[in-house]
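Novice: Sequence and computational prediction follow.
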Amino acid sequence: MKSFFRTCLPVALWFAVGFATAQETPQTQLQRITLSVGIHQIDTQVALTPEQHQIGLMYRTEMPQGEGMLFVFQNPSQQCFWMKNTVLPLTAAFVADDGSIVNLEDMKPQTTDSHCSLKPVRYVLEMNQGWFTKKGIKPGMKLAGRPFSK
C-alpha cells in the first residue's frame, strides 16, 4: 500500500498542479491597463486574441469592483456577446474608437442570449453588472487611456 501512495501521490499532485495552472493560464497572462471614465478608474484586463475573446470571463466566480475586461478586435464591426459558462452578472459597454460608449447591455449569467452593439465597434468593456449605473456612466460618455488616448 505504501508503494502505491509513493508512486501515485506524486503523479496525482503533478496532475492537479498542472490542471490548476492550465485553468489559470489564460486569465493570468492577460495584459493589464488602466482606463478611466470621468473620475472613475478601471483596472482592466485586455483580451486581444480570438482565444482570449472566447474565454473572456468564463468560469470566474468573482471580479473585484472597479475591475473589468476590455475586448479588442481588429476591425470595427457589430460585436455580439453572450454569457455561456459565465456565472457573473455583467454589463457590456460597446465602445467606439474614440472611447465613446455606444451602448450598454446588461447580460444574464449562463445564457446564450445575444447582446450586440448598436453600431460597428472595436472595443467591448465588461464590468460587474450595476457598476456603470452606480457611477452614473451612460452612452455618449468617453473612456480614456490606452487605446483611446491618441
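Specialist: Good, I have the coordinates. Numbering: from 1, shown residues only.
Novice: Could you use CA atoms for every contact and neighbour count after this?
Specialist: OK.
Novice: which of the residues in the longest helix along the chain are buried?
Specialist: Longest helix in the chain, counting residues (DSSP state H): helix 2-28. Using 16 or more other CA atoms under 10 Å as the test for burial, helix 2-28 gives residue 27.
Novice: A further structure is provided below for comparison with the first:
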Amino acid sequence: MERSTAVVGGVIALLVVGALVVWSGVWLQFVDPGSYERTTVTVVDEDGTELGAVDARIADTWQQRLVGLSRTESLAADEGMVFVHDRQERHGYVMRAMSFPLDIVFVAENGTITRIHHAPTPADGASESDLREYSGEGKYVLEVNRGWTNETGVRVGDRVQIPGETTDPAGTGDESGPDRQTASTPSCDAGPTGAPSPTNATVTALDEACTPLGTVSVAIADNDSERITGLSDTDSLAWDEGMLFVFPETGEHAFVMREMSFPLDIVYVAPNGTVTRIHHAPVPDSEYERRYPGTAKYVLEVNRGWTNETGVSVGDQLRLPNVTAS
C-alpha cells in the first residue's frame, strides 16, 4: 500500500470493539498520534462510476484513531481521514473537541458503505455526557467535511476503494445489501401513528436515541395517480415541506426525476418507520433518467440537503401519519 507521510494532528474521538471508550479532554491532550501516512480514497456507485475522491490521512493506531481530527482546524474540500480498525464490528464515534462538522461514513471490510452520519459540531460547553455517539458497522470509517456525501451523491451501498485495504470491490461480501436495515425494530414511537390522517400531515425524523432531528409538512400521495405525478408539477418546496408516498405494501420501488425543476433527497422507509436508504438526486441534465431504487412501503421526498442538514441517516426512524394506500 503506497502512502506518503504527513506530520499532522487529526480528528475525532473513537470507539473501539463496539463499546464507547470515554476519554477525558484533559487526558486526550497528552496523546501523541505520531506521523500520519496518506492515501487517496475513492468512492464509486453501483455501476463503478466515480462519485468523489479525497486525500485522506490514515489513522491506523489507537493513538491516531483517538486523536482523529480533533486537532485539525479545517479540511480542504477534497481532504479527509480514514480510520482503519483491526476487524469489522460495531464502532461508535463522538465529536469531542471538534471545531467543524463532519460526514462520518462507516465502511465494511469489502468496501461497502453501511451507514452515513451527518455530525454537527458539539454545542459550546458540551460535557462528555452530552456528546452524541455516531455508531455503525464496519472495519473502516471515513471522515470528510459535512455535506461532502450529499454534494457527491454518495450513499449507503456505494463502494469505497482504499488502496491495499478494501478487499471486495465486486461486492460479494455479507455487507453488500444497501437496504440491510429494513428489518430493524424501531426503539422509538415511530412508524404510522395516530388516527387516520387527512391529505396533509407531518413527518418527524428521530435518531436512535429518539431525539427529533427534523419535521416536515407533507402532501400525501397514496394512489397511483398521485404517486405517478409526485412533485413534477411543483415549482419548489419550502425547507420544511415534502411529499410522502404511501404504497399498499412493502416492495422494490424506483423513482426518477422526470420533469423535476429542483433537486431532492429521496428517503426509503420500512413499514416500521426505519429509514433504509437515502438518495441525493440532482435535477436531470440530460434525457437519461437515472433510477433511484430501494425497498420500502413509504418514500419521503424533501429538498436535497434536508437529510444532511438535519443529520437524518439510514437506521434513523420516521414518525409517520396513519395513511392507507390504494
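Specialist: Arrived safely. A quick note: this is a predicted structure, and the numbers were derived from the prediction, not measured.
Novice: just to revisit the earlier point, what is the subsequent helix or strand relative to the longest helix of the first structure?
Specialist: Using DSSP states H and E, the next helix or strand after helix 2-28 of the first structure towards the C-terminus is strand 31-37.
Novice: residue range for that following strand in the second structure?
Specialist: The alignment of strand 31-37 of the first structure onto the second structure (TM-score structural alignment) spans residues 37-43.
Novice: average distance between that stretch and the first structure?
Specialist: Here stretch 37-43 of the second structure, set against the first structure after superposition, deviates by a mean of 0.8 Å using mean CA distance after the TM-score superposition for the first structure.
Novice: Using the three-state scheme, assign residue 134 of the first structure.
Specialist: Under DSSP: H, G, I helix; E, B strand; the rest coil, the three-state class of residue 134 of the first structure is helix.
Novice: Tell me the counterpart of it in the second structure.
Specialist: Per TM-score structural alignment, the equivalent position to residue 134 of the first structure in the second structure is residue 151.
Novice: do you know how far the closest residue to residue 303 of the second structure other than its chain neighbours is from residue 255 of the second structure?
Specialist: Using CA to CA, 6 or more residues apart in numbering and skipping residues adjacent in sequence, the residue nearest residue 303 of the second structure is residue 264, 4.7 Å away. Residue 264 of the second structure is 11 Å from residue 255 of the second structure, where distance means CA to CA, to the nearest Å.
Novice: do the same with residue 167 of the second structure
Specialist: Going from residue 167 of the second structure to residue 255 of the second structure by CA to CA gives 31 Å.
Novice: can you check residue 116 of the second structure too?
Specialist: As for residue 116 of the second structure, its distance to residue 255 of the second structure is 21 Å (criterion: CA to CA).
Novice: Who has more neighbours out of these two?
Specialist: Higher neighbour count among residue 116 of the second structure and residue 255: residue 116, with 28 against 18, using other CA atoms under 10 Å.
Novice: surely that one meets residue 157?
Specialist: No. Using CA atoms under 8 Å, residue 116 of the second structure makes no contact with residue 157, being 10.3 Å away.
Novice: Any chance you could list residues touching both of those two?
Specialist: Contact with both residue 116 of the second structure and residue 157 is made by no residue, according to CA atoms under 8 Å, 6 or more residues apart in numbering.
Novice: can you give me the helices for the first structure?
Specialist: Secondary structure of the first structure by DSSP H: the helices cover 2-28, 50-55, 131-135.
Novice: Is it possible to get CSV of the ones you listed that adds distance to residue 120 of the first structure?
Specialist: Formatted as CSV, the helices of the first structure follow (distance: least, CA to CA, whole Å):
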stretch, distance to residue 120 of the first structure
helix 2-28, 26
helix 50-55, 17
helix 131-135, 21
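Novice: With respect to residue 61 of the first structure, which of those lies nearest?
Specialist: Residue 61 of the first structure lies closest to helix 2-28 among those, at 12.9 Å (CA to CA).
Novice: What's the match for residue 98 of the first structure in the second structure?
Specialist: By TM-score structural alignment, residue 98 of the first structure lines up with residue 110.
Novice: And for its match, the neighbour number?
Specialist: When neighbours are defined as other CA under 10 Å, residue 110 of the second structure has 25 of them.
Novice: Over to residue 25 of the second structure?
Specialist: Counted with other CA under 10 Å, residues neighbouring residue 25 of the second structure total 12.
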